[in-house]
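S.K.: could you work out the structure for the sequence below:
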Amino acid sequence: MSGPLKGIRVLDLSRILAGPWTTQLLADFGADVIKVERPGTGDDTRGWGPPFLEGNDGAQNPESAYFLAANRGKRSLTVDISTPQGRDIVQSLARSADVVVENYKTGDMARYGLDYATLSAINPRIIYCSITGFGQTGPYRNRPGYDFVIQAMGGLMSITGNPSGEDGGGPMKCGVPVADLMTGMYSTTAILAALNERNGSGMGQYIDMSLLDVQIAWLANQASNYLVSGATPRALGNAHPNLAPYQTFPASDGDIIIAVGNDRQFQALCAALDAQDLAADPDLQKNSGRIENRHRLVAALQRLTRRRTKDWLLETLTAAGVPVGPVNSIPEALRDEHVRSRGMLISLPHTNGVDVPLIGNPVKFSRSRIEYRRAPPRLGEHTGQILTQELGWTDDEIRQAGATGIV
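M.R.: Okay, the predicted model is just below:
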């Protein structure tokens, strides 16, 4: 079986992460993604290193690991959209495209004649997804938006990290750019929904995606806690605002995670640790009581877990049905036999002569398949192919356009 988006064509006018993450997912699902990049420099993240992928051909501008993470499965076309000829190329490709994804500043695409109004007049079936920091409306619409800024403005950093006053306390960003990544996920689902709607209406539509909107949306239980109680959520380190015990615990040789999600699991934890006093404590029978007595409970459990090794705790608590896990480094996580058995590590041959190690797509279809058709492309790798096959250009026309910097 082919990918479920076979036959769908995507024009990717985005760079950095949120947009490319969206289009990489669409490519994994079988869409033909044409990544439109600036001649000479391309996507900004091509230079976001080290580390860089060193090939066997001595290339002067190798791809950064950052770029490789978000751009597999795409064809790279270099076009200077600031020129009339460049805009004509993109408009011509838009005639047969199903989806456009762009993350230019608000208003930029209109200046280039590549906005939704212009392209939908050419192709009424086109689905056009704009990704910006703050959206197309509102008082902040003209501000540039980067993930770090959005994590701060959207409240995430106020609930991440250790509590203020403790070692390492204060606002803390996540270890990966989660606002970008989640915007990519929301954008992908929005595009898929619009494609499904088009099956009935025959019409495309415009999608306005904002990193700040997404960050607010996935505050999830923390925002709901505030809306219901009026109490401001605070950073709790590795503890959970609504569950206890649900955090890191020290073993004699490192740390583990214990994540008790219900009263039955708490009783199983107490039995496994031979903590009859905690199991019988009337103040700890229900989760609400454990939250109220969190500090006393955690201190008692820490005294017990420190007496045991990580391996003993992981084996014993797993056997007891208590959710538990090791605190792995990234190398340890990627070496995990279960992760490898699920096909989460892949490699694809690059034109520089080496295989690119990559993280796989987590989706497992029963009939359709994920398509790993090509490694992240070199800048302009497919320019000639696309102009020839899609637009009917001759070799002489391509050489002339290249000489003048249009492609």
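
S.K.: please count neighbours and contacts with C-alpha atoms only from this point.
M.R.: OK.

S.K.: how about the strands of the stretch 201-350 of the chain, start to end?
M.R.: Secondary structure of the stretch 201-350 of the chain by DSSP state E, counting those that start in this stretch: the strands cover 206-210, 246-251, 254-259, 324-326, 345-349.

S.K.: Ala375 is in what secondary structure piece?
M.R.: Assigned by DSSP states H and E, Ala375 belongs to no helix or strand.

S.K.: Thr106 reaches Arg141, doesn't it?
M.R.: Yes - Thr106 lies in contact with Arg141 (CA atoms under 8 Å); the separation is 6.7 Å.

S.K.: who touches both of the two?
M.R.: Residues touching both Thr106 and Arg141 by CA atoms under 8 Å, 6 or more residues apart in numbering: Gly135.

S.K.: turn the strands of the stretch 201-350 of the chain into TSV, including distance to Val10.
M.R.: Shown next, in TSV, are these (distance: least, CA to CA, whole Å):
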stretch	distance to Val10
strand 206-210	14
strand 246-251	42
strand 254-259	42
strand 324-326	40
strand 345-349	21
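
S.K.: can you add distance to Gly19 and mean neighbour count and give those back as JSON lines?
M.R.: Rendered in JSON lines, the data for the strands of the stretch 201-350 of the chain read as follows (distance: least, CA to CA, whole Å; neighbours: other CA atoms under 10 Å):
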{"stretch": "strand 206-210", "distance to Gly19": "10", "mean neighbour count": "19"}
{"stretch": "strand 246-251", "distance to Gly19": "34", "mean neighbour count": "20"}
{"stretch": "strand 254-259", "distance to Gly19": "34", "mean neighbour count": "19"}
{"stretch": "strand 324-326", "distance to Gly19": "33", "mean neighbour count": "18"}
{"stretch": "strand 345-349", "distance to Gly19": "22", "mean neighbour count": "15"}
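
S.K.: could you find the closest non-adjacent residue to Asp213?
M.R.: Phe134 (7.3 Å; CA to CA, 6 or more residues apart in numbering).

S.K.: who's in contact with the one you found?
M.R.: If you count contacts by CA under 8 Å, 6+ apart, then Phe134 has 140-145, 210-213 around it.

S.K.: nearest residue to Thr232 in space, please, no chain neighbours.
M.R.: Tyr226 (5.8 Å).

S.K.: swap in Arg75?
M.R.: Nearest non-adjacent residue to Arg75, counting by CA to CA, 6+ apart: Ile34, 4.9 Å away.

S.K.: please generate a structure for the following sequence too, so the two can be compared:
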Amino acid sequence: MLLNGMKIVSFCHFLQGPAATQYLSDMGAEVVKIEPPQGAYERHWAGADRAKAGGVSAFFLSANRDARSLAIDLKHPKAKEVVYRLIRQSHAVVENFRPGTLDRLGFGYAAVKSEKPDIIYASASGFGTTGPYASRPGQDLLIQAMSGLIAGTGGRRGPTAVGCAAADQHGAALLALGIVGAYAKFLKTGEGTHVEANLLAAGVDLQSESLVTYYASNRGRAALDRDERLATWFHEAPYGVYQIADGHMVLSLNPPDKLAEALDSAALRAFIGRNAYDGRDAYIAAVAEVLAPLTYAEIAAKLEAHRLWFARVEDFDDLRRNPQLLHNETFRDVDVNGVTVTLVNHPLRYDGKLPGFTGFALQPGAHSRSVLEEAGFAAEEVAALLDEGAVFAPTADMPGGGTRAAE
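M.R.: This next block holds a predicted model:
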């Protein structure tokens, strides 16, 4: 794979950091996850009332594949020696604690750089390492609110949150992008880089088109007030979501004359030549009335004949039957302690192939012994670290991290 040979020490928890390192491990990087003896936060919490598969948190399973786990008490006197030996043998350190946390533990950027001058040190935070908000907690919903994303979503029904951790996931992708860019620099020059990412920047970056359009249009806040069926504040009608006889569908950018012809509607022909943005509320209401009594199959037959843009609104159950997603191998079923769980695969292909999958560290410290032995610790040193409570591990390493692809 692309990043075979790259070694990463990860001080990451929650979603942004783990998801970023998962993108990198998918591409072949070796990721060692440093976590406390009781395990990282995402092992103990998940949505949907702490959903689990095989006793393992769904949150953990969403963003930690192929990461090896070293469970260690970072406050133990021998922790620095252990971790720094790993860092000196690695290309990158990735962390997403609040600014200053790792500095207090002795693993901040300045300390790590002094030990390994060519290190790639990637820091992800809520708002950045400096500034008036630096010490605030950064969490996806807070970022959606503070980045304008909630204000710009929902239309007349009022500010509406996006139904997923959009800022976290985009922040993870940006963090991974920065690390890969720094690694390319390292391979060319031998120099390290301090990569800094934050969720607020990610939340704003998600809306680049919307924000640039907003400031250029000079329409002000009134532009956000619109029929709730309109998908965005800046698109003209009929760009939106519609209830139909057997569910919901969306219409994308479609010329009013072609749409009126396709649906053979006198009501819609009345809007031909009008401003589809300034008159967006009236136009979308008229389109909604025409579509409401029709089934998706009836509408699709009419619109496909005129090569218009539309789609059915599919729910999560529909995705498992979607023929394109099946063709793309978007999902992967794996065995977790005897229970099959569905994962979302890496989103890219390389030379026509998806990245492989080796497993999860289903317990904190599942790889503590093997990670330390590979770093050069003798068997007696590993045993002493375990006995002294500096490092923690299950009774024996779990082969392959404890999971395998379902047959």
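
S.K.: ok, back up a step: tally of neighbours for the aligned partner of the residue nearest to Arg75 of structure 1 in structure 2?
M.R.: The equivalent of Ile34 of structure 1 in structure 2 is Val32 (alignment by TM-score structural alignment). If you count neighbours by other CA atoms under 10 Å, Val32 of structure 2 ends up with 24.

S.K.: and Val32 of structure 2, how far from Met146 of structure 2?
M.R.: 33 Å (CA to CA, to the nearest Å).

S.K.: now check structure 2 for the residue matching the residue nearest to Thr232 of structure 1.
M.R.: In structure 2, Tyr226 of structure 1 lands on Tyr214 (TM-score structural alignment).

S.K.: burial check on Arg229 of structure 2, number of neighbours?
M.R.: 22.

S.K.: how far away is it from Tyr242 of structure 2?
M.R.: Where Tyr242 of structure 2 is concerned, Arg229 of structure 2 sits at a distance of 7 Å (CA to CA).

S.K.: cool, Val32 of structure 2 as well?
M.R.: 47 Å.

S.K.: grab the nearest non-local neighbour of the equivalent of Val9 of structure 2 over in structure 1.
M.R.: For Val9 of structure 2, the aligned position in structure 1 is Leu11, judged by TM-score structural alignment. The shortest distance from Leu11 of structure 1 to any non-neighbouring residue, by CA to CA, 6+ apart, is to Val100 (4.7 Å).

S.K.: doesn't that neighbour belong to a strand?
M.R.: Yes - Val100 of structure 1 forms part of a strand when assessed by DSSP: H, G, I helix; E, B strand; the rest coil.

S.K.: which bit of structure 2 covers stretch 293-301 of structure 1?
M.R.: Going by TM-score structural alignment: stretch 293-301 of structure 1 matches residues 279-287.

S.K.: got the contact list for the matching stretch?
M.R.: By CA under 8 Å, 6+ apart, the residues outside stretch 279-287 of structure 2 that reach it are 226-227, 229-230, 236-238, 240, 267-268, 271, 276.

S.K.: chain center to that stretch, what's the gap?
M.R.: 35 Å (CA atoms, centre = their mean, to the nearest Å).

S.K.: buried stuff in it?
M.R.: For stretch 279-287 of structure 2, burial by neighbour count (16 or more other CA atoms under 10 Å) applies to 280-281, 283-287.

S.K.: any chance of a markdown table for the residues you listed, columns distance to Ser252 of structure 2?
M.R.: Converted to a markdown table, these look like this (distance: CA to CA, whole Å):
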| residue | distance to Ser252 of structure 2 |
| --- | --- |
| Arg280 | 13 |
| Asp281 | 15 |
| Tyr283 | 14 |
| Ile284 | 12 |
| Ala285 | 15 |
| Ala286 | 16 |
| Val287 | 12 |
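
S.K.: narrow those to those in helices?
M.R.: 280-281, 283-287 (DSSP state H).

S.K.: and for Tyr140 of structure 1, the neighbour number?
M.R.: Using other CA under 10 Å, the number of residues around Tyr140 of structure 1 comes to 12.

S.K.: confirm it sits in a helix?
M.R.: No - secondary structure of Tyr140 of structure 1 (three-state DSSP): coil, not part of a helix.

S.K.: to which residue of structure 2 is it aligned?
M.R.: Match for Tyr140 of structure 1 (TM-score structural alignment): Tyr133.

S.K.: distance of that match from Ile143 of structure 2?
M.R.: 12 Å.

S.K.: likewise Arg332 of structure 2?
M.R.: The value you get for Arg332 of structure 2 to Ile143 of structure 2, if CA to CA is used, is 30 Å.

S.K.: now Arg50 of structure 2
M.R.: 23 Å.

S.K.: between those two, who's got more neighbours?
M.R.: Per other CA under 10 Å, whichever of Arg50 of structure 2 and Ile143 has more neighbours is Ile143, with 26 against 13.

S.K.: the more buried one maps to what in structure 1?
M.R.: So, by TM-score structural alignment, Ile143 of structure 2 is matched to Ile150.

S.K.: can you list the buried residues in the strand or helix carrying its match?
M.R.: If you go by DSSP H and E, Ile150 of structure 1 is part of helix 147-153. Buried positions in helix 147-153 of structure 1, judged by neighbour count with 16+ other CA under 10 Å: 147-152.

S.K.: could you dump those into CSV and include distance to Gly42 of structure 1?
M.R.: Below are the buried residues of helix 147-153 of structure 1 laid out as CSV (distance: CA to CA, whole Å):
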residue, distance to Gly42 of structure 1
Asp147, 20
Phe148, 22
Val149, 24
Ile150, 24
Gln151, 26
Ala152, 28
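
S.K.: what is the burial count for the aligned partner of Gln215 of structure 1 in structure 2?
M.R.: Aligned by TM-score structural alignment, Gln215 of structure 1 pairs with Gly203 of structure 2. Using other CA under 10 Å, Gly203 of structure 2 has 24 other residues around it.

S.K.: picking that back up, state whether the match of Ile34 of structure 1 is indeed within a strand.
M.R.: Yes - the assignment for Val32 of structure 2, made by three-state DSSP, places it in a strand.
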